[in-house]
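Enquirer: Fold the following for me, if possible:
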Amino acid sequence: MAVEITENAANEVKRIITDQKHDPGTMLRLGIAGGGCSGFSYSITLSQEFDDEKDNKYDFHGLPVVVDKKSLLYLDGTTVDFYTGVDRHGFTFNNPNAVKTCGCGSSFQA
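Expert: Okay, the predicted model is just below:
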């Protein structure tokens, strides 16, 4: 199943890449790290690095996306969206593997 990036999220990342004048071939890298108030925190960065043995690569709406294989165990089925509203705006993670999430949505427990 892997991960899914919505069109809104892909467009926002492509806008950031263009506005910040990143090199061609810049990819969105998703991952997890230990920590956060619920156990794991989401990692979302821009990267030029890709390792065939350690990473999976996808394309969503013209955006190359890389997820390391260890993180994919916890992110499988996750949808990343970009939300804009009067109350907040930013990237959101809908992770079916999370049994508990923090109030801000940036960390989870699996």
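Enquirer: contacts and neighbour counts: CA atoms only from here.
Expert: Fine.
Enquirer: All the helices of the chain, residue numbers only.
Expert: In the chain, helices defined by DSSP state H lie at 7-19, 69-75, listed in chain order.
Enquirer: Packing partners of the longest one?
Expert: The elements that helix 7-19 packs onto, with contact taken as 3 or more CA pairs under 8 Å, 6 or more residues apart in numbering; DSSP states H and E, are strand 63-68, strand 79-84.
Enquirer: For the first one, which helices and strands make contact with it?
Expert: Translated: strand 63-68. helix 7-19, strand 27-34, strand 55-60.
Enquirer: structure for this one too, so we can compare:
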Amino acid sequence: MIIVYTTFPDWESAEKVVKTLLKERLIACANLREHRAFYWWEGKIEEDKEVGAILKTREDLWEELKERIKELHPYDVPAIIRIDVDDVNEDYLKWLIEETKK
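Expert: Here you go, the predicted structure:
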């Protein structure tokens, strides 16, 4: 299992991408949270609201998921960050495997 973290400019784009990834069985679950973001862009510090997405999937779907997020994402340079999961309860892992691409 891995967790993939990315951010979106608004709820509409986050929900659209997450629902597509769920329908395509590239992820089993997503958690969305609105937050304030501070970052460098084109030589100056920007401040915005963003929606952070925590996507849960299988390790073997990483490359396909990463490419699909790039295709669907509204940002020119989206953060697509893989977080390896060292340990997870067996029941959750079994569910995640059953719900992602066969």
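Enquirer: Mind checking the TM-score on these two?
Expert: Between these two chains, after superposing, the TM-score reads 0.28 (TM-score structural alignment, normalised by the length of structure 2); 59 aligned residues with a CA RMSD of 5.2 Å.
Enquirer: right, so of the helices of structure 1, which gets closest to L63 of structure 1?
Expert: helix 7-19 (6.0 Å; CA to CA).
Enquirer: So what angle separates the directions of that closest one and strand 55-60?
Expert: Helix 7-19 of structure 1 runs at 100 degrees relative to strand 55-60, counting by axes from the mean of the first three to the mean of the last three CA atoms, to 10 degrees.
Enquirer: can you pull the buried residues of helix 7-19 of structure 1?
Expert: For helix 7-19 of structure 1, the neighbour count (16 or more other CA atoms under 10 Å) marks E7, N8, A9, A10, N11, E12, V13, K14, I17 as buried.
Enquirer: Same check on stretch 29-45 of structure 2?
Expert: Residues C29, A30, L32 are the ones in stretch 29-45 of structure 2 that count as buried (16+ other CA under 10 Å).
Enquirer: could you redo these as JSON lines and give each row distance to T20 of structure 2 and secondary structure?
Expert: Output for the buried residues of stretch 29-45 of structure 2, formatted as JSON lines (distance: CA to CA, whole Å; DSSP: H, G, I helix; E, B strand; the rest coil):
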{"residue": "C29", "distance to T20 of structure 2": "12", "secondary structure": "strand"}
{"residue": "A30", "distance to T20 of structure 2": "11", "secondary structure": "strand"}
{"residue": "L32", "distance to T20 of structure 2": "14", "secondary structure": "strand"}
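Enquirer: that older thread, I'd like the helices and strands packed on strand 63-68 of structure 1 as JSON lines, with distance to V67 of structure 1 appended.
Expert: JSON lines is the format used below for these (distance: least, CA to CA, whole Å):
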{"stretch": "helix 7-19", "distance to V67 of structure 1": "15"}
{"stretch": "strand 27-34", "distance to V67 of structure 1": "5"}
{"stretch": "strand 55-60", "distance to V67 of structure 1": "5"}
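Enquirer: wait, which of these is closest to F82 of structure 1?
Expert: Shortest distance between F82 of structure 1 and those, using CA to CA, is found for helix 7-19: 4.5 Å.
Enquirer: Do a quick rundown of the helices in structure 2.
Expert: Going by DSSP H, structure 2 shows helices at 11-23, 62-72, 90-99.
Enquirer: neighbours around the residue lying closest to S107 of structure 1 once chain neighbours are set aside, how many?
Expert: In space, and not counting its chain neighbours, S107 of structure 1 is closest to S41: 4.0 Å by CA to CA, 6 or more residues apart in numbering. S41 of structure 1 is flanked by 20 other residues according to other CA atoms under 10 Å.
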